[in-house]
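>>> Okay, sequence plus prediction incoming.
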Amino acid sequence: MNDGDLAGAVDANYWQSFKLLARACGGEVLEREGMLAVSTGLPVAMLNIAFVKRPLADPQASLNEVMSFYDEKRLPFVLRLREGVDPESERAAPALGMPYSDTVPGMALHPVPPPPEPVRGLDIEQLSDSKRLGAYQRVAAEGFGMPVEFVERLMGPAFLKVAGFGSYLGTVDDEPVAVSSVFVDGGVAGVYNVATLESHRRRGIGEAMTWRSVLRGREAGCSVAVLEASELGKPVYERMGFRVVAPYKTFRRRNQE
């Protein structure tokens, strides 16, 4: 696969996983030609994302419709599009009050190698029912710096039933310390929700949780693993062999978090 193919794989997995996650937590989805707007219903801009998927015939009209979609719900949101996909939309967004904010690295690993040796003392279990869901939610909330009630709504019992998703809880001495998830779709494994408690960072645990999600994809026959990296995670993923193939430009209204 060339970089264009890999970028397309990042796109497709990102869009589909976010749509399914939103619907599982009672959110809403707006789809138009070249446009996808996803609302989780939570008052956090990064949990309400509008994607420009390809060049828009009328960027100003499409973006105005997106803004109305979120304004009707009184929700903050961000606009995200892969660099170079639609320069006209990149120019239209600031003119409509959504200046450029930052670029999120969309990364891909191809081919998917065997995982390294496990981290000593770390046990990783797959969530098969809601018995350990509370621990997953608490670790995710603390790891991402979010209110636990937001995570409980976003990743409730319905989250465990979404087709293609798998989630993992990492423990050290029976203490939950890390989480990760994976979405397998179309031969691509998307890695999501990788978080480690601050008390257990810099021990290779986050990397091990990422590898567990990647392994799920490998077991399912996936030849590609993809993810969107945080500033903290990007060096770790690069060490694992991931490369940036889909830089996502982010635009947002001022004073929206």
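Received, thanks.

>>> C-alpha from now on. contacts and neighbour counts both.
Will do.

>>> Could you check how far the closest residue to Y168 other than its chain neighbours is from G206?
Closest residue to Y168 apart from its sequence neighbours, by CA to CA, 6 or more residues apart in numbering: Q126 at 4.4 Å. Between Q126 and G206 the computed distance is 15 Å (CA to CA, to the nearest Å).

>>> and here's the other structure:
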Amino acid sequence: MGRDQRADLDTNWAAWLSFMAHHVAAGDTQTFGAIRCCSVGVPIPLFNQAFVFEEPAVDDLISAVGWLSQRDVPFWVTTPESVASAVGEMTEAAGLVFSGGTLPGMTLAPLGDLPVGATGAADTQLVADPTLLSDVAIVTAEAFGAPLEAAQMLVPASMLDDERSSWFITHVDGEPAACGQLLLTDDVAGVYSIAVRE
């Protein structure tokens, strides 16, 4: 039987948001039974989620929703298809509206060595200098339509000292143009916060 790449993706995604909540000043995490809640504290639901990867007790879902609501940020309850119908039946009791929407998730088997080609005017580098985080925030704010202040909160310098994560920034003709974040969990590498300015 093959590896469950969807489960790997879910685990890495929840770990990414927990990582973000750990490093961002307004961040916090809580667990309610099988529900892992992570909130970075910015007004973007992607950064405030309750992860429900197995069928929860309704009281745990109510507690998780209550905790996220008290943080006064928009949030999502994220669940795989395998338990979506069970969670959907609990939404009214938890004060939620079930959207049934899906988010894209991509997984790849290990690629091995990839050839590196010429990049032209684009210069991509690992962010090791904290001053480059302001460029990451500029790209993030513009690409996601977020306030610059919120984007700045998402890139504290403490992340640069955490070996689980790396930020990358691309400059085109000297201007910040794209960014991305890598997060490692066990042998899974998740790529997040991919943003490109127009």
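Yes, it's here. Note that the structure is a prediction, hence the values are computed from the model and not measured.

>>> sorry, back to before: and Q126 and G206 of structure 1? Which one has more around it.
G206 (24 against 16; other CA atoms under 10 Å).

>>> wait, the more buried one sits on A195?
Yes: G206 of structure 1 lies in contact with A195 (CA atoms under 8 Å); the separation is 6.5 Å.

>>> check contacts around Q152 of structure 2.
L133, S134, A137, I138 (CA atoms under 8 Å, 6 or more residues apart in numbering).

>>> how about S181 of structure 1, secondary structure?
When classified by DSSP: H, G, I helix; E, B strand; the rest coil, S181 of structure 1 comes out as strand.

>>> From L108 of structure 2, how far off is R3 of structure 2?
Applying CA to CA, the value for R3 of structure 2 to L108 of structure 2 is 12 Å.

>>> and what of T29 of structure 2?
Counting by CA to CA - T29 of structure 2 and L108 of structure 2 are separated by 29 Å.

>>> Of these two, which one has the most company?
T29 (19 against 8).

>>> The more buried one: what's its closest spatial neighbour, skipping adjacent residues?
C38 (4.5 Å).

>>> And Y248 of structure 1, by the same measure?
Spatial nearest neighbour of Y248 of structure 1, chain neighbours left out: R82 (4.2 Å); criterion: CA to CA, 6+ apart.

>>> now for the one you found: what does it line up with in structure 2?
Matched to structure 2 by TM-score structural alignment, R82 of structure 1 sits across from P80.

>>> now its match: how far from A50 of structure 2?
The value you get for P80 of structure 2 to A50 of structure 2, if CA to CA is used, is 12 Å.

>>> Looking at those two, which is more packed in?
A50 (25 against 17).

>>> so the more buried one sits right up against I35, yeah?
Yes: counting by CA under 8 Å, A50 of structure 2 does reach I35; the two are 6.4 Å apart.

>>> Need the residues touching each of those two.
Taking CA under 8 Å, 6+ apart as the contact rule, A50 of structure 2 and I35 both touch A64.

>>> What helices and strands are in contact with the top helix by length along structure 2?
The residue-count maximum for a helix in structure 2 (DSSP state H) belongs to helix 5-23. Other helices and strands packing on helix 5-23 of structure 2, by 3 or more CA pairs under 8 Å, 6 or more residues apart in numbering; DSSP states H and E, are strand 28-32, strand 35-39, strand 175-185, strand 188-196.

>>> Out of those strands, which is the most enclosed?
strand 35-39 (a mean of 25; mean count of other CA atoms under 10 Å).

>>> on contacts alone, who are the packing partners of that strand?
helix 5-23, strand 28-32, strand 48-52, helix 58-70.

>>> Skipping its backbone neighbours, what lies nearest the alignment partner in structure 1 of V191 of structure 2 in space?
V191 of structure 2 maps onto V191 of structure 1 when the alignment is built from TM-score structural alignment. In space, and not counting its chain neighbours, V191 of structure 1 is closest to V182: 4.6 Å by CA to CA, 6+ apart.

>>> separation between the one you found and F251 of structure 1?
Taken as CA to CA, the span from V182 of structure 1 to F251 of structure 1 is 26 Å.

>>> swap in E117 of structure 1?
40 Å.

>>> same check, this time on S17 of structure 1
Counting by CA to CA - S17 of structure 1 and F251 of structure 1 are separated by 21 Å.

>>> ok, now V139 of structure 1?
Taken as CA to CA, the span from V139 of structure 1 to F251 of structure 1 is 29 Å.

>>> go on, N193 of structure 1?
Counting by CA to CA, the gap from N193 of structure 1 to F251 of structure 1 is 22 Å.

>>> now swap in Q16 of structure 1 and tell me
Relative to F251 of structure 1, and taking CA to CA, Q16 of structure 1 is found at 21 Å.

>>> And the two? Which one has more around it.
Comparing Q16 of structure 1 with F251 by other CA under 10 Å, the one with more neighbours is F251, at 22 against 12.

>>> Aligned counterpart of that one in structure 2, please.
Using TM-score structural alignment, F251 of structure 1 pairs with nothing in structure 2.

>>> for A92 of structure 1, same thing?
A92 of structure 1 maps onto M90 in structure 2, by TM-score structural alignment.

>>> dump the residue contacts of that match.
Here M90 of structure 2 is in contact with V58, L61 (criterion: CA under 8 Å, 6+ apart).

>>> Please, where are all the strands along the stretch 151-257 of structure 1?
According to DSSP state E, counting those that start in this stretch, the stretch 151-257 of structure 1 carries its strands in the segments 165-172, 175-185, 188-196, 224-228, 243-252.

>>> So which elements touch the third one?
To tie it back to what came earlier, the one meant is strand 188-196 of structure 1. Under the contact criterion of 3+ CA pairs under 8 Å, 6+ apart, strand 188-196 of structure 1 touches helix 3-24, helix 133-144, strand 175-185, helix 205-219, strand 224-228.
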